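K.L.:
predicted model follows, preceded by the sequence.
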Amino acid sequence: MVNVTSTENGDMLTYYDVDGTPTPLIYNLGNMAWIIVASALVFIMIPGLGFFYAGLLRKKSALSMIWMSMAIMSVVTFEWFFWGFSLAFSTTSSNKFIGNLDNFGLMGVDINPSTGGTTLPQLLFCIYQMMFAAITPVIACGAFADRARLGPILIFTFCWSTIVYNPIAYWTWNVGKGWANVMGGLDFAGGTPVHISSGTAALAISIFLGKRKGYGTEQLAYRPHNVAYVVLGTVFLWFGWFGFNGGSALGANLRAVQAMMVTQVATAVGGLTWMFWDWRLERKWSTVGFCSGAISGLVAITPASGYVGTPAAVAFGVVGGTACNFATGLKNILGYDDALDIFAAHGVGGIVGNILTAFFADSRVASFDGSAPIPGGWINHNWIQLGYQLADSASGFGWSFVVTLILLFAIDRIPGCHFRSTEEEEILGIDLAQIGEEVMVIPLLHDFVNPEQGAEIHHATGSTDAKFSPAHSEKDLEAQAPSASSA
């Protein structure tokens, strides 16, 4: 039985066992309310990412990105309940790499103080961190776009969350236990566990799957099919990121406000920076360029958001937007097909953010929530911090890349679990081939011209034999139905 009462001012009063002695603990309801809201804000980022990816792709594969965002979130939710939270945040593990199964099935996850600190109960901390765990593979799995079967992706998600995300989250955020945390690495909201791990996994996926059909030809020289989706996704991500970074303060305090301020500044500057770089080449003020830069700014400021002052956020936006913009050219240099530039935005952006944190981390800002002071970064003459940040980044990069490749090879060899779709499915589109639905049905003129003359009407049949499937071109339709087109 959980013993919970209230204090005179309405805060939650409970008792938990410390060496056999009931010890009183007060949870501030304001802190709890903020983290509840922050959890919902991070949740809204998940479909936001789906819309962002969908808008960037061709219409025939757009729905699969939105579907994937929700399906992957559901898989990770179960994995987190099953053993994910225990592997990442158990408090009784004796090693520095991964947790144990003492909290298997969320056993004992209730009113006790959280792994992140005594300001929150463990149950609330669990659901907040669940949202982080859920969005990370959604970021990575965008690399499957246009050319992968959806069923094996769900198997991959469960395995990847278990043996890639959970260990990295443990060594980064499990206070006093994870090796990077003990070493002194600074990662406020997920530079390594979320962005470097997912961006690097996307690189591994792109290399493993190979290039899409028509890569390097005019066939794939397409514009994003729906820029409005890109903007909508960016708005959801930007909005939700206030909970992503601000909530990582684990309380309603000045540090949370500071994290939200630097998030806003870095995002705005990142968007403008990328847009200016694109204008230099094309003399156009690209909407997609601005949105891509905004995401780069968000990624770069993530590990530093609770450690840096507002002026430093400008540097994160400029350097993050510039580095990620130029990193999109890596796929041409190295010869891999990262359809959505996930490695450039999240892998490179996360590394840049971690490194800049070493320069700009300020012990004064870190104490805005009243916590114990940190040595800070180069601003505080703590020169060794750069080494800590590089070690953390390299470890996350290496672990994610190697284990992701191993998982891909292993799952791909299970009968019926091969990742790559057939050539016919790629031509038709993943939406119709794998889901049987489309993100948007736009009937063609041929569907309405003299149907009494025998013109067949087919919508989203999921078959390459459909005479009027939207996956076919106008010329194909005219060739197949001359009577309808000449009437």
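P.N.:
Perfect, thanks for sending it. Numbering: from 1, shown residues only.
K.L.:
from here on, just use CA atoms for contacts and neighbour counts.
P.N.:
Noted.
K.L.:
was I right to think Pro22 contacts Tyr15?
P.N.:
Yes - with contact defined as Cα atoms under 8 Å, Pro22 reaches Tyr15; the gap is 5.7 Å.
K.L.:
what about versus this one:
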Amino acid sequence: MDTGSTAWMLASTALVCLMVPGLALFYGGMVAAKSVLNMIMMTFGSVALVGCIWVVYGFSASFGDSIGGAGILGDVTEYFGMSGVMTDDPKAVIPLSVFAAFQALFAALTAALICGAISDRIKFGAWMAFTGIWVTVVYLPVAHWVFAFDGKGVTGGWIVNKLGAIDFAGGTAVHINSGAAALAVILVLGKRIGWKKEGGAERPHNLPLVMLGAGLLWFGWFGFNGGSALTSSNTASVVVLNTFTATCSAMLGWLLVEKLRDGHSTSLGAASGAIAGLVAITPSCGAVSPLGALALGAIGGAVCALAVGLKYKFGYDDSLDVVGIHLVGGITGTLLVGVLGTADAPNGVDGLLYGGGLSLLGKQAVGAFAVLAYSFCLTWVIAKALDKTMGLRVRPEVEQEGVDVHLHAESAYDLTHPQTLEPTPAPAVAG
């Protein structure tokens, strides 16, 4: 056991866990005041449900020996109920238990990302049912394709092993996967009441919360990407440096697009640009140099800033720009590995600009669009089936009056019954 690497993975797991409230605040600040608790509840609720699924069969389906050696799905019985995970293997660099906890948060956050696209209009019970089915049918197989490496006597997933595509920390399995799923659910669920081209049904109610959430996500992302090195090493150090670098340039890239297009740069744009950079660098953080990360982040920030406007052109109501940031940002970062990758980086593969030809770019494209197609098609079927059976959407009056009060019997802010302070009695004067 490498105690240093184990300590790094324990710390990285804690950092990734901080991304849960970070995502809840980031999303919560962007919705209307009447919907903020529902958004936070959908985030935390999906994390709780996926955590339970992960222990029972999720980890085994993702990281068990590939059934039939096909690289499609892991053996669900191998680690069922986390059997064998607590065993101390002296030959392992880190305990299997910390790896299982680390990857559990990846699964939970991937599902939680989707809820930002469908705010204000989905039943909470329907969202929880969707989350459980989606993680089982969509996320677990894709995680096996991308994250399960071949080992001694163990067969892993087809994208990482047979295809040889590079995805250091989840550009395909997390961001393209959740972005494509978000688009599919949007098309089944429909637009919010009053959604229109001029800016959506509701404006963000608390931009400081958005900025705080983005900052927590940025902080936690060092564990998300750096922890994917699985060791306390030079690889983890390069990944952390690239993650910071790309996020900085992406924020500036987004703000520049805003300034040129709209005449002003916004705090919402700064927060969104940071997230776009984090998304874009996720698959490529171990494949590019710091200068490459700088270029990749700037491209990712600018492309995502332009992509969020596509919903108005094509008429799909992506409430909090999950498609524009996670799907488009994930595709951008994944494909740019094939362009900006350098053999000097930890992944050790040259892309097009470093004389590597088109081979790596082709592999990246196959991996990215295979995940996109699988996730979109299966998610559409799941959403359609749930809509036909239990119904996905709340009643119009619930949507208009606010889902917080109707679905959770709570309000985030008590604005109708202000408390009155009783005057403090004056102290008695002696004599």
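P.N.:
Structure's in. What do you need? Quantities reported herein were computed from a predicted structural model and do not represent experimental measurements.
K.L.:
who's more crowded, Pro22 and Tyr15 of structure 1?
P.N.:
Between Pro22 of structure 1 and Tyr15, Tyr15 has the larger neighbour count (other Cα atoms under 10 Å), namely 17 against 11.
K.L.:
so what corresponds to Lys213 of structure 1 in structure 2?
P.N.:
For Lys213 of structure 1, the aligned residue in structure 2 is Ile193 (criterion: TM-score structural alignment).
K.L.:
how about the contacts made by that match?
P.N.:
201, 396, 399-400 (Cα atoms under 8 Å, 6 or more residues apart in numbering).
K.L.:
against structure 2, where does stretch 383-397 of structure 1 fall?
P.N.:
Taking TM-score structural alignment, stretch 383-397 of structure 1 hits residues 358-372 over in structure 2.
K.L.:
how about that stretch, which residues are buried there?
P.N.:
For stretch 358-372 of structure 2, a neighbour-count test (16 or more other Cα atoms under 10 Å) marks 360-361, 363-368, 370-372 as buried.
K.L.:
same thing with stretch 47-60 of structure 2?
P.N.:
47, 49-51, 53-60.
K.L.:
give the aligned equivalent of Arg149 of structure 1 in structure 2.
P.N.:
For Arg149 of structure 1, the aligned residue in structure 2 is Lys123 (criterion: TM-score structural alignment).
K.L.:
for that match, give me its contacts.
P.N.:
Neighbours of Lys123 of structure 2 in contact, by Cα under 8 Å, 6+ apart: 392-394, 407.
K.L.:
nearest to Thr3 of structure 2 among those?
P.N.:
Set against Thr3 of structure 2, the nearest of those by Cα to Cα is Leu407 (46.5 Å).
K.L.:
how near is that closest one to Ala280 of structure 2?
P.N.:
For Leu407 of structure 2, the distance to Ala280 of structure 2 equals 35 Å [Cα to Cα, to the nearest Å].
K.L.:
more neighbours: the two, which one.
P.N.:
Neighbours were counted for Leu407 of structure 2 and for Ala280 using other Cα under 10 Å; Ala280 has more, 39 against 17.
K.L.:
and the counterpart of the more buried one in structure 1, what is it in contact with?
P.N.:
In structure 1, Ala280 of structure 2 lines up with Ala300, judged by TM-score structural alignment. Going by Cα under 8 Å, 6+ apart, Ala300 of structure 1 touches 191, 266, 316-317, 320, 349-354.
K.L.:
how close does Gly330 of structure 2 get to Phe168 of structure 2?
P.N.:
12 Å.
K.L.:
which neighbours do the two share?
P.N.:
Common neighbours of Gly330 of structure 2 and Phe168, counting by Cα under 8 Å, 6+ apart, are 282-283.
K.L.:
quick one, which of the two is more surrounded?
P.N.:
Neighbour count, other Cα under 10 Å: between Gly330 of structure 2 and Phe168, Gly330 has more, with 35 against 24.
K.L.:
these two touch, right, that one and Ala180?
P.N.:
No - shown here, Gly330 of structure 2 and Ala180 do not form a contact pair, counting by Cα under 8 Å, at 10.3 Å.
K.L.:
so after the longest helix along structure 2, what's the next helix or strand?
P.N.:
Of all the segments assigned as helix in structure 2 under DSSP state H, the longest by residue count is helix 359-389. Using DSSP states H and E, the helix or strand that follows helix 359-389 of structure 2 towards the C-terminus is helix 396-401.
K.L.:
quick one: that next one aligns where in structure 1?
P.N.:
The counterpart of helix 396-401 of structure 2 in structure 1, using TM-score structural alignment, spans residues 423-428.
K.L.:
just stretch 235-243 of structure 2 next, same as before
P.N.:
Aligned using TM-score structural alignment, stretch 235-243 of structure 2 spans residues 255-263 in structure 1.
K.L.:
superposed on structure 2, where does the matching stretch end up, distance-wise?
P.N.:
Superposed on structure 2, stretch 255-263 of structure 1 shows a mean distance of 0.7 Å to its aligned residues (mean Cα distance after the TM-score superposition for structure 1).
K.L.:
on that earlier part again, the nearest residue to the match of Ala280 of structure 2 once chain neighbours are set aside: what's it in contact with?
P.N.:
Counting by Cα to Cα, 6 or more residues apart in numbering, Gly353 is the residue found nearest to Ala300 of structure 1 once chain neighbours are left out, at 4.1 Å. Going by Cα under 8 Å, 6+ apart, Gly353 of structure 1 touches 191, 299-304, 316, 320.
K.L.:
swap in Trp54 of structure 2?
P.N.:
Contacts of Trp54 of structure 2 (Cα under 8 Å, 6+ apart): Ala104.
K.L.:
do you know how far it is from Asp404 of structure 2?
P.N.:
As defined by Cα to Cα, Trp54 of structure 2 lies at a distance of 29 Å from Asp404 of structure 2.
K.L.:
can you map out the strands along the stretch 1-150 of structure 1?
P.N.:
4-6, 12-18, 21-27, 113-114, 117-121 (DSSP state E, counting those that start in this stretch).
K.L.:
quick one on the thing from earlier: mind giving me the ChimeraX select for the contacts of Ile193 of structure 2, buried ones only?
P.N.:
Entered in ChimeraX, the line below selects the buried ones among those, by 16+ other Cα under 10 Å:
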select :201,399,400
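K.L.:
and the furthest pair within the contacts of Ile193 of structure 2?
P.N.:
Farthest pair in those (Cα to Cα) is Ala201 and Pro396. Separation: 13.2 Å.
K.L.:
mean offset of the strand or helix carrying Val339 of structure 2 relative to structure 1 (after superposition)
P.N.:
Element membership for Val339 of structure 2, per DSSP H and E: helix 328-340. By mean Cα distance after the TM-score superposition for structure 1, the fitted helix 328-340 of structure 2 averages 0.6 Å away from its aligned residues in structure 1.
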